[in-house]
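Trainee: here are the coordinates; sequence isn't available:
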């Protein structure tokens, strides 16, 4: 258990809730979940499914109708034909991370993962005895990696590369050229790719590109997707993986041995999410873009803080290396002094040192208030 890490956002959220219980007015910028309600058509679909009696067990790989809809959706969105048998439904997208690493990695196998990055990647690799190899995402290239860094990280023990685009915590995205270079290396060195694309629809410029779409990559790619971010369904716990059938079967076996299945009525609501009106997604992304622009401008106006404009997701990752304290101390200081809950960059690995992560899944008014509080507090340092 000592090898298993945690996710700092939930720890900071708990601390913020304690301060609120003491009467403090905390602005929450630590937790990564849309502040929009789940669209009503999805809620009504779940309610109807429950009323119709869909409250029991279902096949561990997922409700057949939902797997068919997911396969069709990914086929259309990624431009590569997906069969329902290649879809495994899980309660949230995290189990796909966990189960893929469990299914593919033996003790001593190496897994390359992005850093700063979602902390669960490194946590699970360490937990099962793999060797976690961080791939430095660099601010000077828009929080992407340099190709030479990836080439240097690959060894004859490399079994898996984890990608995340759009990325948590930086909002960075990989380019088509990046993906082509990765695909060439994956085939040359014979490793799998786990591509985490849960923010694929929260994109502000251009279109989403997936390594799954490239020639020769379907056979060695596991795609993570889900409904939590796109449809504001974080608490519903509905995610899925797309994998070659041999790996999908292993993920299903792990599902049987852990959580049996994902709630049937949640999956039926998920069908409505994918096949029903998409206006809520468009409106949410439009609002996130306004917030992104406001928070980036506001952070860059604070002396000692600089922030590049993210291309996707709903996070900013400002550079605070010009300030006289560490990013961990700064995060604590802003919680205590400014009543703003956010995360130090080191919550996402050693390469996050010197940064903060703020989620702008909050109202424009609250964002402006938080920026004002932060500027006042930082001016005292």
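Mentor: Ah, there it is. What you see is a predicted model; the values in this text were computed from it and never measured.
Trainee: Could you use CA atoms for every contact and neighbour count after this?
Mentor: Fine.
Trainee: which SS class is residue 103?
Mentor: helix (DSSP: H, G, I helix; E, B strand; the rest coil).
Trainee: Three-state assignment for the nearest residue to residue 62 once chain neighbours are set aside, please.
Mentor: Nearest non-adjacent residue to residue 62, counting by CA to CA, 6 or more residues apart in numbering: residue 89, 5.0 Å away. Using three-state DSSP, the structure places residue 89 in strand.
Trainee: my guess is residue 89 meets residue 67, correct?
Mentor: Yes. Assessed by CA atoms under 8 Å, residue 89 is found in contact with residue 67 at 7.5 Å.
Trainee: Which one of these two is surrounded by more residues?
Mentor: More crowded of residue 89 and residue 67, by other CA atoms under 10 Å: residue 89, with 31 against 22.
Trainee: Contact partners for that one?
Mentor: Residue 89 sits next to 60-62, 67, 238-241, 261-262 when contact means CA atoms under 8 Å, 6 or more residues apart in numbering.
Trainee: how close does it sit to residue 46?
Mentor: 16 Å (CA to CA, to the nearest Å).
Trainee: Let me know the secondary structure of residue 225.
Mentor: strand.
Trainee: What count of nearby residues applies to it?
Mentor: 26.
Trainee: show me what contacts it?
Mentor: 93, 196-198, 239-241.
Trainee: Same list (those residues) but as JSON lines, adding distance to residue 344.
Mentor: Shown next, in JSON lines, are the contacts of residue 225 (distance: CA to CA, whole Å):
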{"residue": "93", "distance to residue 344": "24"}
{"residue": "196", "distance to residue 344": "22"}
{"residue": "197", "distance to residue 344": "23"}
{"residue": "198", "distance to residue 344": "22"}
{"residue": "239", "distance to residue 344": "27"}
{"residue": "240", "distance to residue 344": "30"}
{"residue": "241", "distance to residue 344": "30"}
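Trainee: Next one for the comparison:
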């Protein structure tokens, strides 16, 4: 919005399709919303009850600046038990969401004009978060024919003397891919060769269907140059609690803490207690949750691949699908608009996740199988998905 009271850097409209989705969801009374990654399930009742018992017991004040010590210890213990990764307490900080954790990490490491490589299609906030930290986002295209995995030669071709860091996100939002260990090892070699910091967004770590999830910090030689961003939002259905954590070398955590003291001070105390109880109960609450979302994406993928002019890769992780709609001859936005107007189903256009997302849409399987079936019953009635590519062209 152009106004003398608004900073000039915000005069240009920076809204995204993700930001507009809330209003679009109100377009019709019967909209099936498959746009945002906010699951229909609620936080497990046992977690809610335990958190509010803690609130009644007095956990309503500021916590330690790096987070509730019990929660930090539970995080440290989880990484050791699940991944045989050893972190010290000084390498862990709890943040008011993984989004804030990502921004704090970028703010801590970037000097003005530093370049940060992000593989696209990517989570929408990354480029602007880098700019807010006065860095320059450099997109690295990935492609469906490569399962949206990173090509090491393409990665190296983007590295300059100003390249400071690389952001990777696996399992990936929006594509649903999950990088192979071989890809992670290759990326690690590039990072070490060029002295890069690697920021690993691993908030969908529980949702890796075809292969075991491998944290980037577990790759040999990477623990000392990796900043891990994680969250309780998706792994424990806790989006509204707004709590995540950052794991990094202690000098980076110390810097992040100093920045955070001037932003939000500490993450919400009650949310931290909920996160603590979720971690302690993860062996019982996560398996049925993961099974449910895997069932959803498998059902949705099957329905997509029965349509004409739309196809999708076999689901590897997360609860997102990234269908290819190029055979329609229309843009991502045009397809999303038609699906909304004709089927009353809300999706996101692929270019919301970077230029390389053009030709795709993102579907969030955040409703039950019955609702997904209803959504695709409506979508398959659209003439575009009943015609062959030749008849359209």
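Mentor: All right, it came through fine. Remember, it's a predicted structure, so these values are computed and weren't measured experimentally.
Trainee: TM value for the aligned chains?
Mentor: With the length set by TM-score structural alignment, normalised by the length of the first structure, the two chains reach a TM-score of 0.95; 377 aligned residues with a CA RMSD of 1.5 Å.
Trainee: Distance to residue 312 of the first structure for the contacts of residue 89 of the first structure - can I get that in a markdown table?
Mentor: Listed next are the contacts of residue 89 of the first structure as a markdown table, based on distance: CA to CA, whole Å:
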| residue | distance to residue 312 of the first structure |
| --- | --- |
| 60 | 32 |
| 61 | 30 |
| 62 | 29 |
| 67 | 27 |
| 238 | 21 |
| 239 | 19 |
| 240 | 21 |
| 241 | 21 |
| 261 | 31 |
| 262 | 28 |
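Trainee: nearest residue to residue 275 of the second structure other than its sequence neighbours?
Mentor: residue 232 is the one closest to residue 275 of the second structure (CA to CA, 6+ apart), at 6.6 Å.
Trainee: can you tell me which residues contact the one you found?
Mentor: 203, 238-239, 242-244, 275.
Trainee: Out of the residues you listed, list just those in helices.
Mentor: Among the contacts of residue 232 of the second structure, DSSP state H puts residue 275 in helices.
Trainee: Which single one of the contacts of residue 232 of the second structure is nearest to residue 29 of the second structure?
Mentor: Set against residue 29 of the second structure, the nearest of the contacts of residue 232 of the second structure by CA to CA is residue 239 (24.5 Å).
Trainee: Run a quick neighbour tally on the equivalent of the closest one over in the first structure.
Mentor: Using TM-score structural alignment, the equivalent of residue 239 of the second structure in the first structure is residue 234. Per other CA under 10 Å, the neighbour tally for residue 234 of the first structure reads 18.
Trainee: list the contacts for residue 234 of the first structure?
Mentor: Applying CA under 8 Å, 6+ apart to residue 234 of the first structure gives the contacts 33, 92, 227-228.
Trainee: Where do the strands of the stretch 251-381 of the first structure begin and end?
Mentor: Counting by DSSP state E, counting those that start in this stretch, one finds strands in the stretch 251-381 of the first structure at the ranges 315-316, 340-341, 343-344, 356-359.
Trainee: what stretch of the second structure does the second one fall on?
Mentor: Going back to what we said before, that points to strand 340-341 of the first structure. Counting by TM-score structural alignment, strand 340-341 of the first structure corresponds to residues 345-346.
Trainee: do the longest one as well
Mentor: On the second structure, the counterpart of strand 356-359 of the first structure by TM-score structural alignment is residues 361-364.
Trainee: average distance between the matching stretch and the first structure?
Mentor: On superposition with the first structure, the mean distance recorded for stretch 361-364 of the second structure (mean CA distance after the TM-score superposition for the first structure) is 0.3 Å.
Trainee: name the element the aligned residue in the second structure for residue 94 of the first structure belongs to?
Mentor: Superposed on the second structure with TM-score structural alignment, residue 94 of the first structure falls opposite residue 99. Residue 99 of the second structure is located in helix 98-109, with elements delineated by DSSP states H and E.
Trainee: need the next SSE after that helix, C-terminal direction.
Mentor: Counting by DSSP H and E, what follows helix 98-109 of the second structure is strand 115-120.
Trainee: How far away from the center of its chain is that following strand?
Mentor: Centre-to-centre, strand 115-120 of the second structure and its host chain are 15 Å apart (CA atoms, centre = their mean, to the nearest Å).
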